[in-house]
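Chemist: predicted model, plus sequence, below.
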Amino acid sequence: MQILALKWLSNNIGDDVQTIAVMQHLPRVDAFVDRDHLSQYDGPPAILVTNGWFLEKLENWPPSKNIRPIFFGFHVQERAKPTIAQHAEYLKKHAPIGCRDRATVDFVRSLGVEAYLSLCSTLTFEPPSDRAPDSIYLVEADENAFTRRFRKNHGLKLRTISHRVAETPTDVRLAFAKSMVETYGRKAALVVTKRIHCAMPCIAMGVPTVFIGPKTDRTSVVEEIGLERRDPWHPITRPFAPRISEIPAALDISGVKTKIKADLQARIAAALA
């Protein structure tokens, strides 16, 4: 049985972070397949951890019959729900459907398909052994998140990062994503971000994290794991939003992480057996 992993044509390196998170738990990867063109796969029979945000190319669902999907960390965007619903039998065939968020769980169950909250593989990263934090990372955020006193006195390097990427080959994207996650794990004393696939790896690695992204079904996972969401960048509330005055304590999700790892690894092993 071949083993596939997802590749992405988006401009968001967070998509690739999801792939490297899954690859931690695979014995190997034989080939990469484009998330939005899974119906076009014509290689040998293969398993695929089908994680992430679906679906951009609605006409390309469901995936090829040569792909045996392991639905884990699955999220269905609103405009894709009618297409997914038309193929409920496909989901039933490959149940249970592990979903990233409760909204997707509810949607899949409404189709008469077994589903559960798997959360996301990006919560399984481990902290590097050489962790030596010396910087604050603003990932698509800015210094207005902090009080003036904190900006003046925190004594750490301040680094501004974007998860936007130009069109590049898959191997380059994956290497960049892996390097970025490792850098956060080694060097970040604090990460402030609106990117969910920046926040979740950092939380998993024990990095103090402030998430300022919009509240949506897709990002509700942060509440599921107990992280307080802040939104100082909303154009209406920004002038009145509380600023970060100190580095918060890191969130301990060791129990959740262990459960996600065991679940994903068991499903991969069963698919390969």
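Modeler: Received, thanks. Numbers count the residues shown, from 1 in each chain.
Chemist: from now on I want contacts and neighbour counts done on CA atoms only, so please keep to that.
Modeler: Fine.
Chemist: now the strands: where do they sit in the stretch 151-273 of the chain?
Modeler: 157-161, 188-193, 209-211 (DSSP state E, counting those that start in this stretch).
Chemist: tabulate the ones you listed in CSV, adding columns for mean neighbour count and distance to Val172.
Modeler: CSV is the format used below for the strands of the stretch 151-273 of the chain (neighbours: other CA atoms under 10 Å; distance: least, CA to CA, whole Å):
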stretch, mean neighbour count, distance to Val172
strand 157-161, 14, 18
strand 188-193, 24, 23
strand 209-211, 25, 27
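Chemist: export these to JSON lines and tack on distance to Val33?
Modeler: JSON lines is the format used below for the strands of the stretch 151-273 of the chain (distance: least, CA to CA, whole Å):
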{"stretch": "strand 157-161", "distance to Val33": "28"}
{"stretch": "strand 188-193", "distance to Val33": "29"}
{"stretch": "strand 209-211", "distance to Val33": "30"}
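Chemist: to Val256, which of those strands lies closest?
Modeler: Closest to Val256 of these, according to CA to CA: strand 209-211, at 16.8 Å.
Chemist: so how far is that closest one from its chain's centroid?
Modeler: On the basis of CA atoms, centre = their mean, to the nearest Å, strand 209-211 sits 14 Å off its chain's mean C-alpha point.
Chemist: skip the chain neighbours and tell me the closest residue to the spatially most central residue of the chain.
Modeler: Nearest to the mean C-alpha position of the chain, by CA atoms, centre = their mean, lies His197 at 4.1 Å. Distance criterion CA to CA, 6 or more residues apart in numbering; nearest residue to His197, sequence neighbours excluded, is Gly14 at 5.0 Å.
Chemist: next, the one to line up against it:
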Amino acid sequence: MPEQSKSGASTAVSARASDAWITALSNLVAVRSPLSGPLAERLAGRAELTKTQRVRLERLRPWAGRITNPPPARDVPPGEISFGVLGYRAADYVAASRNIGDWVQTLAMMSHLVRRPDVRLTGQADLAKLFTGLQSSVPDDRRIDGPSSTVHLVEFNRDASSYDSLPSDTWAFVFGWYFKLPFGRHPEFPLNPRIIPIFLSFHVSRGDQLSDLAFDYLRAHAPIGCRDWFTVRLLRSRGIPAYFSGCVTTTVGSLFPPVAPDPSKPVAYVDVAAPADDDQTGDAVEVTNLINGLRDKPLAGSLTDAITRLNSYRNDYSRIVTSRLHTLLPSLACGLTVDWQPKDPDDRRFEGLAGPTAEPLGDMAARVSRIAKVALDAILAGKSKSDVYAVYRDEVAADLDATDKHLAADKKVAVSAAAGK
């Protein structure tokens, strides 16, 4: 074999070997093996890695390090309350969210804390700075009175909370869509045991992804406030107290002053193609919620992008046309005109939220705001875990009753329809 051919063959073999080693590292991280850290460091010293292989390695390397050498639990200064801010990092880069609508949800939920002028925000420096700045810009008529306290903010991740270094007894609202499957294996659920969760605006897409352990975890922290009726029925079928709360993004408009859309501005088509033959869309702008760069950004940076996106909807367009639930609801919450064009109008995620089954947005926003306020008042007053849960359960008792009545009425309608009445 000519010398050049030998060199090319050797390079190809080396590239395949490196691919195999990085795949092996991925598998070790997936099962949280303590061998992942040493292997990651060994691979980092290999000069023959291609640029693509180096990128794959550097994405896995920090997670491998956390497995081998878990960071110590963070300390919270005396008198401060540890509170989790939901992020979307994941050890599996492909499973990490790139949908800016996720960060809009986090922003909406955090608005219930940010709107309190008597709360001092500390903790993770970039998050404290971001939310303190946002706190100072909340319109006066949107502020919430309540206990004066200091809240220590920490990031925890929906799809990787077991890797997170969290203080003991970290309170958190748990909301949004569960469950992704990092590395195609199993969801990151239950959450990190240092989290004290209050489930509000929670969604599960498939019941077969939940283990008995996951159902037991939900049962232990019930009642579960569900974003949609599919999730309510799923949890009720397993004997878990659950109620319809609606979507937390219906409350995000409270962070901003009202706006009056300008009809002279272009129309934003968010993950919907602008029609080419419509004279009125000559200045249309096509926008997507799916942004790959969000997978690598720090949480504070992604939340800043979410604020920028909402301000763009509020100020740059005459109306919004979208297929995305988390463009529809936050845009409506900001008082904007929205044309809803879902890809699948019968998607079970939308029941109660959009289309003909939608509850009035104001009703959902009022419910989420009421429950969040009661729970936060108790947390910020320094009540014990058992006392906070007792206050929360008392508050949602009427919502559980209303959910019972809704489900009973639906059952009667279904029986009547089956009987041909």
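Modeler: Thanks, I have it. Model, not experiment: these values are computed from the prediction.
Chemist: picking that back up, now the counterpart of the residue nearest to His197 of the first structure in the second structure: how far from Tyr217 of the second structure?
Modeler: Here Gly14 of the first structure is matched to Gly101 in the second structure, going by TM-score structural alignment. Distance of Gly101 of the second structure to Tyr217 of the second structure, given as CA to CA, to the nearest Å: 26 Å.
Chemist: more neighbours: which of the two?
Modeler: Each of Gly101 of the second structure and Tyr217 has its neighbours counted (other CA atoms under 10 Å); Gly101 has more, 21 against 14.
Chemist: tell me the spacing between that one and Gly8 of the second structure.
Modeler: 46 Å.
Chemist: could you do Asn315 of the second structure as well?
Modeler: Distance from Asn315 of the second structure to Gly8 of the second structure, by CA to CA: 56 Å.
Chemist: more neighbours: which of the two?
Modeler: Taking neighbours as other CA under 10 Å, Asn315 of the second structure and Gly8 compare with Asn315 leading, 15 against 11.
Chemist: wait, what's in contact with that one?
Modeler: Residues counted as contacts of Asn315 of the second structure (CA atoms under 8 Å, 6 or more residues apart in numbering) are 259, 261.
Chemist: now do the helices in the stretch 151-273 of the first structure.
Modeler: Assignment of helices within the stretch 151-273 of the first structure using DSSP state H, counting those that start in this stretch yields the ranges 170-187, 196-204, 221-224, 254-272.
Chemist: just the stretch 1-150 of the first structure next, same as before
Modeler: Using DSSP H, counting those that start in this stretch, helices in the stretch 1-150 of the first structure cover 13-23, 81-86, 88-93, 102-110, 148-153.
Chemist: now the counterpart of Val270 of the second structure in the first structure: how far from Ser220 of the first structure?
Modeler: Val270 of the second structure maps onto Val139 in the first structure when the alignment is built from TM-score structural alignment. To Ser220 of the first structure, Val139 of the first structure is 19 Å away according to CA to CA.
Chemist: just Glu182 of the first structure next, same as before
Modeler: 25 Å.
Chemist: ditto for Arg109 of the first structure
Modeler: For Arg109 of the first structure, the distance to Ser220 of the first structure equals 18 Å [CA to CA].
Chemist: what about these two, which has more around it?
Modeler: Higher neighbour count among Arg109 of the first structure and Ser220: Ser220, with 19 against 15, using other CA under 10 Å.
Chemist: how about the more buried one: what's its closest non-neighbour residue?
Modeler: Among residues not flanking Ser220 of the first structure along the chain, Asp101 sits closest, at 6.4 Å (CA to CA, 6+ apart).
Chemist: list the contacts of the one you found.
Modeler: Counting by CA under 8 Å, 6+ apart, Asp101 of the first structure has contacts 73, 75, 117-119, 217-221.
Chemist: can you give me the end-to-end distance of stretch 104-124 of the first structure?
Modeler: End-to-end distance for stretch 104-124 of the first structure: 21 Å, by CA to CA.
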